[in-house]
Structure formats: C-alpha cells, structure tokens
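**Student:** predicted coordinates and the sequence they were generated for:
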Amino acid sequence: MQTNTFSINRMRRRVIVNQVFKYIFIFSMSLALLALALLIYRILNQGLGSLNIDFLRQFPAPYPEKAGLFAGIMGSLYLMFLIAPISITIGVSTALYLEEYAAKNKFTRFIQINVQNLAGVPSIVFGLLGLTFFVYLFSLGYTLIAGALTMSLLILPVIVVASQEAIRAVPEDIRAASIAMGATKWQTIWRIVLPASIPGILTGSILALSRAIGETAPLIIVGAAAAIYTIPDSLTSKYTAMPIQIYNWTTRPQEEWQYLAGAGIIVLLIILLLMNSIAIWIRNKFQSRY
C-alpha cells in the first residue's frame, strides 16, 4: 500500500514538473517571437519607403536619395559563386574521406571532434585567420578571392558535419548489396552513396551559404570596401557586400541613412528566406527516399 502511494506521489510530481517546464518553454518562445516580430516591424516600417527599383540598381552615393544597393548585391553574388564550389567541393570530399575511407580510431575521432567544434567558432576568428593567411601570407590583398576563401573557411565545418550526417544516413545494406554485385568501393560511393546523400548535403550546404551571405565581421577584417562604385571584374578586384553596405549606412547619424539600411535589410532577408526555403523544400522532398 505504501509503495503504491509513493508511486502515485512520484507520478504527480513528475506531472507537475512537466507542466512547469512546459509553460516556461512556452513563455520563452513567446518572448523570442515577440522580439522577432518587433524587430521585423521596425525594419519594415523604416525600410519599405526606400525600397524601389532605383534603390536596387544604383551604386552608393554621398546623398541618401541617390544611394543604392547594386554594388552590394553584385558583390554578394560574386562571393557566392566563388564560395559555393570551393566550400562544397572541399567539405563533401572531407566528409567522404572521414566516413568511407578513414580508419575508425582515436585520431579520426579527434579530427571529427575538432571539425564539430570549429562550426561554433565566432566568425571574426575566421576573419583574422583569412587576414593572416590569404591577405598577408599569400599576398592576395584585400581582394574578392581573399574574401571568398575566408568565407569558405567559415562555412566549411558546417558543410563537413552536414555531409557526414547525410552520408551516414545511407543504409549499410545498400552499400553491401552494391559490393556484392561486384562494384568497387569508389563505384559504390559514386553511384549509390552520393546520389542517396545529395539531398542532405545540399540542404546543409544551402544553410551554410545563407550564413555566409549574411556575415559582416570576416569581410570587414579582410578588407571589403564600405562603398565602391564598380562591380568586380576579376578575382583580384575590390568588392563590397550587402552586409557591409548596410553596416556602413547604420553608422551614419542622419535618419535617411537608417531608412536605407532598413531597405537593405529587407532585401537581405528576402534572399536568406529564399535560400532557407529551398533547403527546407529539398529536405522535405527527399528525406523519405530510403
């Protein structure tokens, strides 16, 4: 009888604790959503009035009524065209080696732990790394290729981890069946493992690229221009990016520049939402393939 009473009391305490934490989580989520809603309202209220076609096709100017985001948009696109092949190629190759070829020993586990830790390192650290190696050591200067290589380093750990998870999710039976049919290890990887893991790899890569397109600190460190009146025409050209222009506008005291910054943030948010939506669509479409 006492045991039953004790069990009932313990169950009641668990139910009460569960309800308390449930309401704590609901309250925390509500605060986060409220802050996000206020932030979006402030941005829309400031930026919608300045968002028009002239704003999208004009270069920076000394006067807010003539300033535009065109150089930043083109600079960000050029960066993405360079960052994507560099980071995805190296990231997926690293993940394939760690999952398919590397021996499962302490050294491999040490590498994997450090790759996962690098995914959480502050972005400004990668900016300092890029400044040291690409700008000074390799003498690339404050150029487009130096910025692209630095941003590739920033998102590389994220792509490696996402690609590892996608490759690991491919059932071992499929690999064994391919080997049993006479395929080599590389043929199995190329024809079976990679096609099956591409949805997860693409999802992680797109989310990593969406992080890169919104970063400011590394680009400031490696010398992205705050205002530039041309678009890059080579890998060694000067460049700017949307976050850099937005940051430059927010530092100016005149209220008109704040409205331009709000309009720039809206454009950047639209691009980020599109990239994240594509990643979610890919995940939902192919996640039940196996």
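**Tutor:** Nice, I can see it.
**Student:** drop to CA atoms for contacts and neighbour counts, all remaining ones
**Tutor:** Fine.
**Student:** distance check, residue 167 against residue 258.
**Tutor:** Residue 167 sits at a distance of 45 Å from residue 258 (criterion: Cα to Cα, to the nearest Å).
**Student:** what do you get for residue 170?
**Tutor:** Taken as Cα to Cα, the spacing of residue 170 relative to residue 258 amounts to 49 Å.
**Student:** looking at the two, which is more packed in?
**Tutor:** With neighbours defined as other Cα atoms under 10 Å, residue 170 and residue 258 compare such that residue 258 has more, 22 against 18.
**Student:** quick one: contacts for the nearest residue to that one once chain neighbours are set aside?
**Tutor:** Using Cα to Cα, 6 or more residues apart in numbering and skipping residues adjacent in sequence, the residue nearest residue 258 is residue 250, 5.6 Å away. Residue 250 sits next to 257-258, 261 when contact means Cα atoms under 8 Å, 6 or more residues apart in numbering.
**Student:** pasting the second one now:
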Amino acid sequence: MTTTTNPRGPSSADVRAELTRRRFRPAETAFKLALQACLAIGLAFLVALLAFAVTKGWHRLDARLWENMPTGRVSRAGEAGVQSAIWGTVWVISLTAAICLPTGVLAAIYLEEYADNTRWYNRLLELNIQNLAGVPSIVFGILGLGLIARVIGLGFTVATAAVVLSLLVLPTVIIASREAIRAVPQSIRHASYALGATRWQTVSRQVLPAAVPGIATGSILALSRAIGEAAPLILLGAVTFIRFNPDSLLSAYTTLPIQIYNLIKEPQAEFQELAAAAIVLMLVVLLAMNSIAIFVRNRFTKRW
C-alpha cells in the first residue's frame, strides 16, 4: 500500500486542524486558569486592604500625618501624627541598607566568582545562608536582644535595630545577587579574559553591570521586607512611646509598623483612623520601593 503526499505541503485546512489540536490541551488550560485565579485572588485581597485602609483613614490622610507627633491623650488624637515613626523608619532602613547591601553583594561575588566549591567551609557557608533565609524573624529579634543589645551594649537604639534587620534580610540579598551574577552568560567572562582583563576587571566592569537588574530587584525587595517587620523590633525597644525624632545611631526610636501596632490596640475611633492612615502611608512607601526596583531592572535590562 502506498501513500501519496502533497508536493506543495499541507493544505490550510490541515494547518488549522493541527493548530486547533495543539491549542486544546486540557491540562495546560487548567494550569493557566489556576495561575490566573491565584493572581486574581492576590489582587483582590490587596485592593480590599487598600480600600478598607483608605476608607477608614481618609480624614487623616493630610499633612498632620507626617508633621505632628503621636500622642497618648484621646482629646488630642485628632491632631496627632506619626512623624517620629516616619523618621525612625528612615534612620533604621537607611542604616540597614548601608550594612546589608555591600555585605550581601560582596559575599555573592565571592561565592560565585572566587570561592572553591570543593572546600568544605564554602559548602558549609552556602548551607548556612540557605538555612538562614528561612529562619523566623522573631529569632533574629531574640539574637539581637541577647547579643547586640546586652552583650555588645548597643542597647535599644537605632544601631541595634539596623544590625538585626540587616542580619534578617542578608540571606535574601546574597541569594538574589548570586542568582543575578550566575545569570550573566559565560561568554562575557571568556571574551573579557581573552582581551587580557584580570578576574577583578572582568567582575567589576562586565559581570556586575550586567547583573545590576537582578541585584537591585532582590535588594529592594529585601529592604521592603525589612521596612515592614515588627516582630524583632518589639524585642528591641521600639514599642516605647516616642515623641521625638532620632538624631544619632544611638538614639531611641520607633518605626511605622510598631506605631501602627500601638495605635491599633487603642479602642478610640480617632486612634483607629490614625492607624489606617499610617497603614496607607506604609503601603505607599512599599509600592514606591517596588516600583523603583522595576524601573532599575527595566533600565539596565535595555542597556545590556
């Protein structure tokens, strides 16, 4: 029995039938619908949270929020703000970034470009970094309370909070930076070496610029996690009622999550409205940081 083939190739009807058969894949369609449902659920919760917070704190979303200090008196709650918490957050997060970002990026460079993976101490270091990424934040708070605040003697200050938050997000920065460096094609390194560049020249002038999008994205997301942490700071003295802005690394402090935690415990409606307005402010800051990460990633991706 012989079969005949069309010398001109498949007809348009055959092509349409094949495309229809390929498009109709029940498992793939179900998986796609499940992903879309997860995205819709996440967006729905975010929109609901924003709507609730904006509606409840609408009357306090004005200059009073960042110009005035908090108060413990109900009679003055209508004019209270969260200025000390805003500046405390700025101090803590700025010092956290100054500590964890250079340390994390340099550690990632060492592990990816210089470390010998056959050495036991390098393997142990990688294992510990992976494990630390999953440690609950309250454990870091206990570590900071026992070691940094009491043994080292920094006390309940901005410096203690920044060091603890740096330890908390450092594994995330290292892992994100390593993945970004690992994603740089080996051909870039080989071409640099072929032109006579040293390892450091290759890393600093070729690898790092190409890895900036991933490093920036991971770093800002790590800082976004740090800015919303409250559990470790509860153990480090941030619960204290503060009516002044920090002026040094050894000053007492409070942060926006802690201030919101203190306000939400009060039964008066005025404090509840102020807490809702502070929540909106913190969400705006987090969304702004994530937008910066997306902008940096897109800008450097187009360049490279």
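**Tutor:** Arrived safely, thanks for sending. Here the structure is a predicted model, which is why all the values come from computation and not from measurement.
**Student:** how about the helices in the stretch 1-150 of structure 2?
**Tutor:** With DSSP state H, counting those that start in this stretch as the criterion, the stretch 1-150 of structure 2 has helices at 12-23, 26-57, 64-67, 83-109, 120-132, 137-143.
**Student:** coming back round to it: of the contacts of residue 250 of structure 1, which is the nearest to residue 233 of structure 1?
**Tutor:** Comparing the contacts of residue 250 of structure 1 against residue 233 of structure 1 with Cα to Cα places residue 261 closest, at 26.0 Å.
**Student:** in what helix or strand does that closest one lie?
**Tutor:** helix 255-286 (DSSP states H and E).
**Student:** between the helices of the stretch 1-150 of structure 2, which one is nearest to residue 215 of structure 2?
**Tutor:** Each of the helices of the stretch 1-150 of structure 2 was scored for nearness to residue 215 of structure 2 using Cα to Cα, and the closest is helix 83-109 (7.7 Å).
**Student:** which part of structure 1 lines up with the closest one?
**Tutor:** Counting by TM-score structural alignment, helix 83-109 of structure 2 lines up with residues 70-96 of structure 1.
**Student:** check which residues of that stretch are buried.
**Tutor:** Burial within stretch 70-96 of structure 1, assessed by neighbour count using 16 or more other Cα atoms under 10 Å, is assigned to 70-76, 78-80, 82-84, 86-88, 90-92, 94-96.
**Student:** same check on stretch 278-290 of structure 2?
**Tutor:** Neighbour-count burial for stretch 278-290 of structure 2, with 16+ other Cα under 10 Å as criterion, is recorded at 278-283, 286, 289-290.
**Student:** shouldn't residue 250 of structure 2 be in contact with residue 154?
**Tutor:** Yes - the pair residue 250 of structure 2 and residue 154 qualifies as a contact (Cα atoms under 8 Å) at a distance of 7.3 Å.
**Student:** so for the two, which residue has more residues nearby?
**Tutor:** Each of residue 250 of structure 2 and residue 154 has its neighbours counted (other Cα under 10 Å); residue 154 has more, 18 against 14.
**Student:** for the aligned partner of residue 143 of structure 1 in structure 2, list the residues it contacts.
**Tutor:** Superposed on structure 2 with TM-score structural alignment, residue 143 of structure 1 falls opposite residue 157. Taking Cα under 8 Å, 6+ apart, we find residue 157 of structure 2 in contact with 236-237, 249-253.
**Student:** kindly report the same for residue 278 of structure 1.
**Tutor:** Listed by Cα under 8 Å, 6+ apart, the contact partners of residue 278 of structure 1 are residue 206.
**Student:** show me what it lines up with in structure 2.
**Tutor:** The pairwise alignment with structure 2 assigns residue 278 of structure 1 to residue 292, based on TM-score structural alignment.
**Student:** so residue 205 of structure 1 touches residue 88, yeah?
**Tutor:** Yes - under the criterion of Cα under 8 Å, residue 205 of structure 1 makes contact with residue 88 at 6.8 Å.
**Student:** hey, what's in contact with both of these two?
**Tutor:** Contacts common to residue 205 of structure 1 and residue 88, judged by Cα under 8 Å, 6+ apart, are residue 159.
**Student:** quick revisit: among the contacts of residue 157 of structure 2, which are in helices?
**Tutor:** Using DSSP state H, no member of the contacts of residue 157 of structure 2 sits in helices.
**Student:** check the gap between the residue nearest the centre of structure 2 and residue 97 of structure 2 for me.
**Tutor:** Central residue check for structure 2 by Cα atoms, centre = their mean: the C-alpha nearest the mean position is that of residue 221, 1.9 Å away. When distance is defined by Cα to Cα, residue 221 of structure 2 is 12 Å away from residue 97 of structure 2.
**Student:** go on, residue 277 of structure 2?
**Tutor:** Taking Cα to Cα as the criterion, residue 277 of structure 2 is separated from residue 97 of structure 2 by 26 Å.
**Student:** residue 108 of structure 2 now?
**Tutor:** Distance, residue 108 of structure 2 to residue 97 of structure 2, by Cα to Cα: 16 Å.
**Student:** assign residue 239 of structure 2 to helix, strand or coil.
**Tutor:** With DSSP: H, G, I helix; E, B strand; the rest coil as the basis, residue 239 of structure 2 sits in coil.
**Student:** verify the stated contact: it with residue 257.
**Tutor:** No - here residue 239 of structure 2 lies out of contact with residue 257, judged by Cα under 8 Å, at a distance of 9.9 Å.
**Student:** so these two - more neighbours on which side?
**Tutor:** residue 257 (25 against 18).
**Student:** residues touching the equivalent of that one over in structure 1, list them.
**Tutor:** With TM-score structural alignment as the criterion, residue 257 of structure 2 lines up with residue 243 in structure 1. Residues touching residue 243 of structure 1, when contacts are defined by Cα under 8 Å, 6+ apart, comprise 72, 213-216.
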